[in-house]
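Novice: the amino acid sequence is not available; the structure is as follows:
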């Protein structure tokens, strides 16, 4: 097999839902063999991101043996997916990103153009700089971008079906429980939605996008909104599902909300992200909910 074929095999393995800790270690060793190995893997991941997959699965005639094998494979896949959600099994998608953070981890990335990206926990960021454009893809999580001024190369962040473009500014893009938020703290950014709609956001402003479109433009306290860098998040009358979504980035396990009614209950408070149990007690008391604690860090709010 060529290096390219080996690299494609690694990507296929990591996106199969069956990746293990040993696979991740073996991949790091494979990429460390030479610059050519590392370059082949980067190219394979780039092609995977563009195409969405590396191959189309073959069709097989059903038989009893295949059915039994499929049942076992399905159980294993369920274990792997469950393990990924609980934070105990590596997420193959994270290994495909150029930069990623684990649960409860923050990281500052120095980009090739002199810009910086501050990654929140459980974040995936890919970078593709060219002579014409600085393109980044935030596949999950949240990041603050400190952008170096360069009028000849737009700095464009892709998240879901929208883009955020800046020339020289500081802004945050965040994946929410049901949407994307864009917060500008310095300068101006332009947000372009999938339907082509454009909107400019200035320093001290924030807007949330969801399936219904853009919400109202809001004035915000930038320091309060970006307090996660200090391990704190402030909520004021926001749906419980949004708080749980953020806490799950820091919780080794999974917090689950039992119903849509509970998910939409408004919650307020200042929460320490490294003290998830304390936050859960506040939620129980403030919203009169009960928390059922199960093995592996699973907590059900009802």
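Specialist: That came through fine. The structure presented is a predicted model; accordingly, all values stated were derived computationally and were not measured.
Novice: switch to C-alpha atoms for all contacts and neighbour counts from now on
Specialist: Fine.
Novice: might one say that residue 147 is in contact with residue 172?
Specialist: No. When contacts are counted by CA atoms under 8 Å, residue 147 is not listed as touching residue 172 (11.1 Å).
Novice: identify the residues contacting the closest residue to residue 188 other than its chain neighbours.
Specialist: Excluding the flanking residues, the one nearest residue 188 by CA to CA, 6 or more residues apart in numbering is residue 202, at 4.5 Å. By CA atoms under 8 Å, 6 or more residues apart in numbering, the contact list for residue 202 reads 184, 185, 186, 187, 188, 189.
Novice: farthest-separated two in the residues you listed?
Specialist: 185 and 189 (9.8 Å; CA to CA).
Novice: overlap in contacts of these two?
Specialist: 169, 171, 202.
Novice: and the residue lying closest to residue 10 once chain neighbours are set aside, how far from residue 43?
Specialist: Distance criterion CA to CA, 6+ apart; nearest residue to residue 10, sequence neighbours excluded, is residue 27 at 7.3 Å. As judged by CA to CA, to the nearest Å, residue 27 and residue 43 stand 15 Å apart.
Novice: looking at these two, which one has more neighbours?
Specialist: residue 27 (18 against 14; other CA atoms under 10 Å).
Novice: ok, now which ones touch residue 44?
Specialist: With CA under 8 Å, 6+ apart, residue 44 has these contacts: 4, 7, 8, 11.
Novice: SS state for it?
Specialist: Following DSSP: H, G, I helix; E, B strand; the rest coil, we place residue 44 in the helix state.
Novice: repeat for residue 244
Specialist: Three-state assignment for residue 244 (three-state DSSP): helix.
Novice: that one: how many residues sit nearby?
Specialist: Using other CA under 10 Å, residue 244 is surrounded by 22 other residues.
Novice: skipping adjacent residues, who's closest to it in space?
Specialist: In space, and not counting its chain neighbours, residue 244 is closest to residue 255: 6.6 Å by CA to CA, 6+ apart.
Novice: could you do residue 119 as well?
Specialist: Nearest to residue 119 is residue 143, by CA to CA, 6+ apart, at 4.5 Å.
Novice: one more structure, for comparison:
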């Protein structure tokens, strides 16, 4: 279930300040001195940089509304306080500088807004943009789980994305997935914060590749496997090679190609072997139901399809569904549910709301 826990007051305040800076940056009237002040604010503390990254993700999320995708200033700060290119999966250390007193606490935000309000009408419009951005920040924080704010890579609903990490490993993110990367000299660690991902690991026996999820771990050297986080459980499917899996109680199992397992906080349940080519079919654009209860099939459709499918008839919830459906044609999947469950009535209220009763 998606968390609605609010952010701490300090984090919320810093996010508002970052949104104010970001709106000013996009105003077209961002001076060299303002850029220097922004650099100093970002470099003053790691929490400021985290707030800046969150604000950029909010701005990026509004890209379609603004008709643009590129975010100026998205790169991390360089050691000299300027801009530098960012390599995927590589973290860049930042210097700690003294924070300009004009930007401390809420006074800094009011000071920034005050300067905006004293200028031209375009600057007054910018003030409104600042307020809207800050309000949006607080609202979206309540709607999206904290996991998304900690992610280095993420996908939205129905989106899939492939990234190449710094070690050459490739990761394909499924719908609504968030990953955090924690590489060091000894271990290549990836944290699956939510969703599902498929890993093709570059071989390096001296630096194991570890995927952590809900207290469990999947450890590999060079192999291909998928990991899906299901609330407090983790599903692992091994397509190639060998991996070692571990739950929160240090129980361990070794999987070989074709095997899968469900890992909970205190146990590992090995599952029936599959043909490797039938694993993680979402990579090829397919959704498979193999005797899945109707309510679970509906939940999976909702992970990919825009809008919402609602099952209102609990008497049909456990009816079994089987079939192979294209992810880009899920309306056909919904229509086919009636063939498996003849008593099911399908009502399309709008293109985005379908009721099953």
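Specialist: Received the coordinates, thanks. Computed from a prediction, not measured in an experiment: that's the story for all the values here.
Novice: what's the TM-score once they're superposed?
Specialist: Put the two chains on top of each other and the TM-score (TM-score structural alignment, normalised by the length of structure 1) is 0.71; 261 aligned residues with a CA RMSD of 3.7 Å.
Novice: residue in structure 2 matching the residue nearest to residue 188 of structure 1?
Specialist: Using TM-score structural alignment, the equivalent of residue 202 of structure 1 in structure 2 is residue 256.
Novice: then residue 276 of structure 1?
Specialist: Using TM-score structural alignment as the criterion, residue 276 of structure 1 maps onto residue 330 of structure 2.
Novice: thinking again about what came up before, quick one, what contacts the residue nearest to residue 244 of structure 1?
Specialist: 244, 247, 248, 298, 299, 300, 301.
Novice: buried ones among the residues you listed?
Specialist: Neighbour-count burial (16 or more other CA atoms under 10 Å) applied to those gives 244, 247, 248, 298, 299, 301.
Novice: against residue 23 of structure 1, how distant is the third one?
Specialist: Taking CA to CA as the measure, residue 248 of structure 1 falls 25 Å from residue 23 of structure 1.
Novice: just checking, next helix/strand downstream of the lengthiest helix in structure 2?
Specialist: Longest helix of structure 2, by residue count under DSSP state H: helix 121-143. Reading on from helix 121-143 of structure 2 to the C-terminus, the next helix or strand found by DSSP states H and E is helix 146-149.
Novice: now the following helix or strand past that following helix on structure 1. Mean distance?
Specialist: Counting by DSSP H and E, the element after helix 146-149 of structure 2 in chain order, helix or strand, is strand 153-154. With mean CA distance after the TM-score superposition for structure 1, strand 153-154 of structure 2 departs from structure 1 by a mean of 1.6 Å once superposed.
Novice: and residue 174 of structure 1, what's its match in structure 2?
Specialist: Under TM-score structural alignment, residue 174 of structure 1 pairs with residue 228 in structure 2.
Novice: now the host helix or strand of that match: buried residues?
Specialist: Using DSSP H and E, residue 228 of structure 2 sits within strand 224-230. Neighbour-count burial for strand 224-230 of structure 2, counted by 16+ other CA under 10 Å, picks out 224, 225, 226, 227, 228, 229, 230.
Novice: quick check: which element contains the closest residue to the fourth one other than its chain neighbours?
Specialist: Leaving aside its chain neighbours, residue 227 of structure 2 sits nearest to residue 236 (4.7 Å; criterion: CA to CA, 6+ apart). Following DSSP H and E, one finds residue 236 of structure 2 within strand 233-240.
Novice: distance from whichever helix or strand comes after that strand to structure 1 after superposition?
Specialist: Downstream of strand 233-240 of structure 2, the next assigned helix or strand under DSSP H and E is strand 242-246. Here the mean offset of strand 242-246 of structure 2 against structure 1 after fitting is 1.1 Å, by mean CA distance after the TM-score superposition for structure 1.
Novice: what residues does strand 242-246 of structure 2 touch?
Specialist: Contacts of strand 242-246 of structure 2 (CA under 8 Å, 6+ apart): 216-221, 223, 252-257, 263, 268.
Novice: also compute the angle for whichever helix or strand comes after it relative to strand 242-246, please.
Specialist: Using DSSP H and E, the helix or strand that follows strand 242-246 of structure 2 in sequence is strand 252-256. For strand 252-256 of structure 2 against strand 242-246, the angle by axes from the mean of the first three to the mean of the last three CA atoms, to 10 degrees is 150 degrees.
Novice: buried residues, strand 252-256 of structure 2. List them.
Specialist: Neighbour-count burial for strand 252-256 of structure 2 [16+ other CA under 10 Å]: residue 255.
Novice: for that strand, give me the average deviation versus structure 1.
Specialist: Per aligned residue, strand 252-256 of structure 2 averages 1.2 Å (mean CA distance after the TM-score superposition for structure 1).
Novice: can you give me how far that strand is from the chain middle?
Specialist: What separates the centre of strand 252-256 of structure 2 from the centre of its chain is 28 Å, taken as CA atoms, centre = their mean, to the nearest Å.
Novice: just give me the match in structure 2 for residue 223 of structure 1.
Specialist: Under the alignment (TM-score structural alignment), residue 223 of structure 1 pairs with residue 277 of structure 2.
Novice: so what's that match closest to, chain neighbours aside?
Specialist: Closest to residue 277 of structure 2 by CA to CA, 6+ apart is residue 239, at 7.4 Å.
Novice: looking at it, the one you found is touching residue 274, isn't it?
Specialist: No. Counting by CA under 8 Å, residue 239 of structure 2 stays clear of residue 274, with 9.2 Å between them.
Novice: more crowded one of these two?
Specialist: Using other CA under 10 Å as the criterion, residue 239 of structure 2 and residue 274 rank with residue 239 on top: 26 against 15.
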